[in-house]
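Undergrad: I would like the atomic coordinates for the input below:
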Amino acid sequence: MIIKIIKILKGEYVSVKGKETGVHAYLGVPFAKPPLGPSLRLAPSQPVEGWEGVRDATKKPPMCVQSKEVLLDLVDKLGKLLADIPDISEDCLYLNIYTPANRANNAKLPVMVWIHGGGFALGSASIYDGSALAAYQDVVVVLIQYRLGLLGFLSTGDEHIPGSCGLLDQVEALKWIQQHIHNFGGDPGLVTIFGESAGGVSVSLLLLSPLSDGLFHRAIAESGTAAMNVLMANDPLPMAQAVANASGCSLESTKKISDCMRNLDIDTIVGFTQDTTLRFQVNVDGHFLTKPVDELFRKHELHAVPFMTGANNDEGGWMLASVRLDREFVVNIVSLFYPDVRDVIADEYIGNGDDRVKNRDGYTEMLGDLFFTIPAIKAANAHRDAGAPVYLYEYQHPPKFLQQKRPSFVGTDHGDEIFTVLGFCFTTNHIRLSDPCPEDEEQLSKIMMSYWGNFARTGSPDRHNLVHWPKYGAEEKYLWIGLKKQVTAQHLKKERFVFLTQTVPEKIKQHEENAERSEL
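TA: A predicted model of the protein is given here:
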């Protein structure tokens, strides 16, 4: 099918398992100018200028600069996932669009915009596929890309490199969608943003940014929210200085760092993707993010649109260490984030450390709580208190093809819900499973796609033929989602939440007060 938009796009028809009619896919659609050259590198993305003639939209776009080797290794570990991984390029601001092939010419369908995860260092639109969700839920699905790592999140903390380029790319993509998605049968007044891990954090940050006002109307943050402090930087300058120093740039001023980094050869930048000690995080730049997240939450300075969030029941399983998990190891890990109360947290999760099984299970639960589950509840509370309709979930089913590759004690791990939300059981194109899904997993995927699709259509995941999903309010009700059943539950991780949001801050305050007294 050919779509007229600015110029002309040529897409392709994609079949979807279990549906008589598939979707039309348009891959590699540019939404911004290529961020190339000293003036556009490390700068806010600019509107796209269009193209001449017919553009071939049947090929995957290049991924943003990252370690392709690390990404290939992650995909390889999934085993039965067949995926064609594109090359990397600094020219990467593209999106993929999937629209039902049987839609009416005047259709105004809900639009669901997927923001990929990967710790702001890895990922792309093309390692996902929106065809099944589009076909089964009669929605337009858009998968977007954004600059990663150094090019997306380097900041000097001032006007020379303010930071947040990757997040500004997301805003630019949403602006493009507002202007052009009607050409694909989408309703620009009914846009849902959704994402997982760093994609969920992105969704949550977009809910806090003044720049995204009016660009979307519902939001879903899976296993990642803005309350996830590990992806936030209090002071981004030391990381910028470290990279500049390693590049041979002058550290005399932030302007000289900026000038040097903007002119750095791309091979040097690609080389930094292999350095696992470098972490590029989100900072308060005064533009995309105007205040610290906690302050924005506390003051209810957020877009009060319908909000869904949640986590999986064993988010920390993927972070199991290969070394022996004794108390010393756990304490050392905790000290990276809470040095003043590391023993208090270790006591809570593993006790004295004599029980190896308790150490293992406590360690993974602790990481899941600190990074994913408790931040999700914090975000749910903030949006609820700001007057937004909120829906909370806990997902509890690892795909069976992954169960075969994991130790039996690992539950539903980080990212496991993606396979059912995006309907990987039904995809047939660029990314798919090598073996058919069991019937019960296909049914669970249809249920998950229905909940997500309902939310995109109405602002509530609830529907008469599904298990009731209550709104998250003062009673703190949520939906427990399993393979065989879904159950309404209450007070997700209540004791751990109280411990980490009340007891730990009190202990930190006591430690600071004691330190002040000792100095007098």
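
Undergrad: C-alpha only now, for contacts and for neighbours.
TA: OK.

Undergrad: Can you name the residues in contact with the longest strand along the chain?
TA: Using DSSP state E, we find that the single longest strand of the chain is strand 186-196. Under the contact criterion C-alpha atoms under 8 Å, 6 or more residues apart in numbering, strand 186-196 has outside partners 107-117, 139-140, 177-179, 181-182, 200-203, 215-224, 415, 418, 456-457.

Undergrad: Show me the residues you listed that map onto strands.
TA: 109-115, 140, 218-222.

Undergrad: Kindly reformat these as a markdown table containing neighbour count and distance to residue 124.
TA: A markdown table is the format used below for the ones in strands among the contacts of strand 186-196 (neighbours: other C-alpha atoms under 10 Å; distance: C-alpha to C-alpha, whole Å):
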| residue | neighbour count | distance to residue 124 |
| --- | --- | --- |
| 109 | 28 | 25 |
| 110 | 26 | 23 |
| 111 | 33 | 19 |
| 112 | 30 | 16 |
| 113 | 26 | 13 |
| 114 | 27 | 10 |
| 115 | 26 | 9 |
| 140 | 30 | 19 |
| 218 | 26 | 22 |
| 219 | 29 | 20 |
| 220 | 29 | 19 |
| 221 | 29 | 17 |
| 222 | 33 | 17 |
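
Undergrad: Throw those into a markdown table and include distance to residue 499, thanks.
TA: A markdown table is the format used below for the ones in strands among the contacts of strand 186-196 (distance: C-alpha to C-alpha, whole Å):
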| residue | distance to residue 499 |
| --- | --- |
| 109 | 44 |
| 110 | 40 |
| 111 | 39 |
| 112 | 36 |
| 113 | 35 |
| 114 | 33 |
| 115 | 32 |
| 140 | 42 |
| 218 | 31 |
| 219 | 28 |
| 220 | 26 |
| 221 | 23 |
| 222 | 23 |
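
Undergrad: One more, please, to line up against the first structure:
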Amino acid sequence: MPPPVVKLSPECSVQGIRTFNREFSKGVESFTGIRYGEAERFERPKLAELWEGTRIANQRSKCCPQEFEFLENQYAPIQIVDDESNSDENCLELNIWRPSKIKESEKLPVVVWSCCNHYRHGSANVFNGDIFCCVNRVILVTFSFRLGLFGLAASEDGVLEGNYILLDQITALRWVQKYISNFGGDPNNVTFYGASSASSMVSCLLTSKLCRGLFHKVICESASALATSSRATPRKFASEMHFFILRKEGYKGSRNGNEIKQFLKSKSTDYLKVLLYSFLSVTTVIDGYVLEEDPVDVYDKGLFLKLPMLCGCVADEGYTFSQFALHNSNVKSDSHFVDLIRRAIRLYCYLFLSKEMGEKITKLVADKYRPEIQTHENFFKAIMEIYGNIYILSNVLKLARYHSEHNTTYLCELHHRPDYFEGPEFVSMVHSKDLAFKFGVPFSKKYGDLKWSDDDKEISLRLMKKHGEFIETGEISDWQKFTTKTKHTEIISLKSKTKLASVFKDDNYEFFNETIPNIVKEDKPIENFCLEEGMKTYMVASYVTFLGFDTSNNNY
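TA: You can find the predicted model right below:
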């Protein structure tokens, strides 16, 4: 049988490859490494021009230069195919998978997967779509985009816009609208799917006028734009952070955007990919173009795109963040416990607080969650709960509440301990490790020699089918919808649901979404925040967190 060929225009074609999966007795066709956009360094992207003739589309997509060790750790123990050999600043390429034997009259549902962690790491190639498209008769698109400083560089005057990371994703969605019908996809039935930082950006783009008509359903998992830790940053603060770093790295010029841009354009890729220090918290920017105003304010006003939504989390979101802060160590003492809370508050959640307000909020959180019996394990469980709520749970629940007022919304949580996982017995599924199950990795031999149990495969199959049903119809037939009245959460587990309590708790929601924000309002206005002094505090706190120092005797 000849390889699959798709015409993008009368003069332009792509040739893919066809594979057959014996376990599912189905064929899948893939087209990888297709260029969807072009972008020079720190410039807006544009749709890629088509070519003449037929191109072979069987190579992995380019990915943005990054520190691949972090990407590997994020998805370990599955093997990552990306490395320096396929990294390139001009990385705007995508991959497409579809079921074999698509009829000419068919228009299949489309899901566009955005892969990003920490706004610095990600690639179109992390997950292969073969298994997902065996289980679901849908078309899966994955794509690479600019990350780190390449995607976020900002100057106060707007010469450096700060949202190239979002503009690239919008360009990929525009390409899908223009060409996916040639592959048998329905451009009027597109689901935009993101997890972790990508979920924050998907929910962020729901507030952008540039995205109207580009997608019709969303899947947001394990983060949202409503989190204090991933909230879009005012341009003034983002630009000052970048300027502060540049000064530390030898830049002698002014804050003028053209001057900074010229300096950055003169530097090597290797220099730029590590310039936004790994321990710095970075997010998208309120630029007045992609994000005309703070997405949180847009949600408050009810002006976001009101689309069907599937959102959720895993049982132990806080575990990964706790391990990062503790460097696989223990919470040593009550003062160490308080310090871990202080770092989360000052580094990732409330960057503009005065020192006095920062201490007030730190004490409030510590007093609420301090365990009665102070053992290492109990302290660790408390930090897990705090980090899980402050980074993920409280804002995902808030996102579900907003959307449920206007359209179909499902809220789910995954309780399953992978067979390979060697963490504490009281921990099951942790941040980002669920994605392997949602893309069918337990059924694939392309990710190394991991041994997957029958339970792992059963959970994986269930997740793929439920996601596929939502992608196709915007509904999940045997799930109850989430509303502010029912507050129903679908618990996904092989255990009896009667034995599992939801991780979404009203008390935690009110504490992190109402109590703390109301107290923070008492602080001095953000206009009075000293950026220079704040950056010094922020850098010191970030540095000690990244290196794992115990700073329990220091109030930064």
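
Undergrad: what TM-score do we get after superposing?
TA: Once superposed, the chains reach a TM-score of 0.90 (TM-score structural alignment, normalised by the length of structure 1), with 496 aligned residues with a C-alpha RMSD of 2.3 Å.

Undergrad: hang on, the earlier thing: so which of the ones in strands among the contacts of strand 186-196 of structure 1 comes closest to residue 123 of structure 1?
TA: Comparing these against residue 123 of structure 1 with C-alpha to C-alpha places residue 115 closest, at 9.7 Å.

Undergrad: So which residues of the stretch 401-520 of structure 1 form helices?
TA: Along the stretch 401-520 of structure 1, counting by DSSP state H, counting those that start in this stretch, helices occupy 418-421, 439-458, 494-498, 504-519.

Undergrad: which one of those lies closest to residue 21 of structure 1?
TA: Set against residue 21 of structure 1 and scored by C-alpha to C-alpha, those come closest in helix 439-458, at 16.4 Å.

Undergrad: Indicate which one of the helices of the stretch 401-520 of structure 1 is closest to residue 160 of structure 1.
TA: Taking those one by one with C-alpha to C-alpha, helix 504-519 is closest: 34.7 Å.

Undergrad: just how off-centre is the closest one within its chain?
TA: 35 Å (C-alpha atoms, centre = their mean, to the nearest Å).

Undergrad: Name the residues that touch that helix?
TA: Contacts to helix 504-519 of structure 1, defined as C-alpha under 8 Å, 6+ apart, come from residues 340-341, 344-345.

Undergrad: any chance of the helices of the stretch 401-520 of structure 1 in CSV, with mean neighbour count too?
TA: Compiled in CSV, these are given as follows (neighbours: other C-alpha atoms under 10 Å):
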stretch, mean neighbour count
helix 418-421, 20
helix 439-458, 20
helix 494-498, 14
helix 504-519, 12
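
Undergrad: Could you dump those into TSV with distance to residue 487 of structure 1 added?
TA: Shown next, in TSV, are these (distance: least, C-alpha to C-alpha, whole Å):
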stretch	distance to residue 487 of structure 1
helix 418-421	18
helix 439-458	13
helix 494-498	17
helix 504-519	31
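
Undergrad: Those helices: which one's closest to residue 8 of structure 1?
TA: Ranking those by their distance to residue 8 of structure 1 (criterion: C-alpha to C-alpha) puts helix 439-458 first, at 28.3 Å.

Undergrad: any idea how far that closest one is from the chain center?
TA: For helix 439-458 of structure 1, the distance to the chain centre is 19 Å (C-alpha atoms, centre = their mean).

Undergrad: Secondary structure element for residue 6 of structure 2, which one?
TA: Taking DSSP states H and E as the definition, one finds residue 6 of structure 2 inside strand 5-9.

Undergrad: Name the surrounding residues that touch that strand.
TA: Residues outside strand 5-9 of structure 2 that contact it (C-alpha under 8 Å, 6+ apart) are 13-16, 50, 179, 182-183.

Undergrad: Which residue of structure 1 is paired with residue 15 of structure 2 in the alignment?
TA: The equivalent of residue 15 of structure 2 in structure 1 is residue 10 (alignment by TM-score structural alignment).

Undergrad: Let me know whether my guess that residue 257 of structure 1 is in a helix holds.
TA: Yes - membership of residue 257 of structure 1 in a helix is supported by DSSP: H, G, I helix; E, B strand; the rest coil.

Undergrad: Identify the residue of structure 2 aligned to it.
TA: Here residue 257 of structure 1 is matched to residue 260 in structure 2, going by TM-score structural alignment.

Undergrad: Looking at the contacts of helix 504-519 of structure 1, which is nearest residue 27 of structure 1?
TA: residue 345 (46.8 Å).

Undergrad: quick one, what contacts that closest one?
TA: Residue 345 of structure 1 makes contact with 334, 504, according to C-alpha under 8 Å, 6+ apart.
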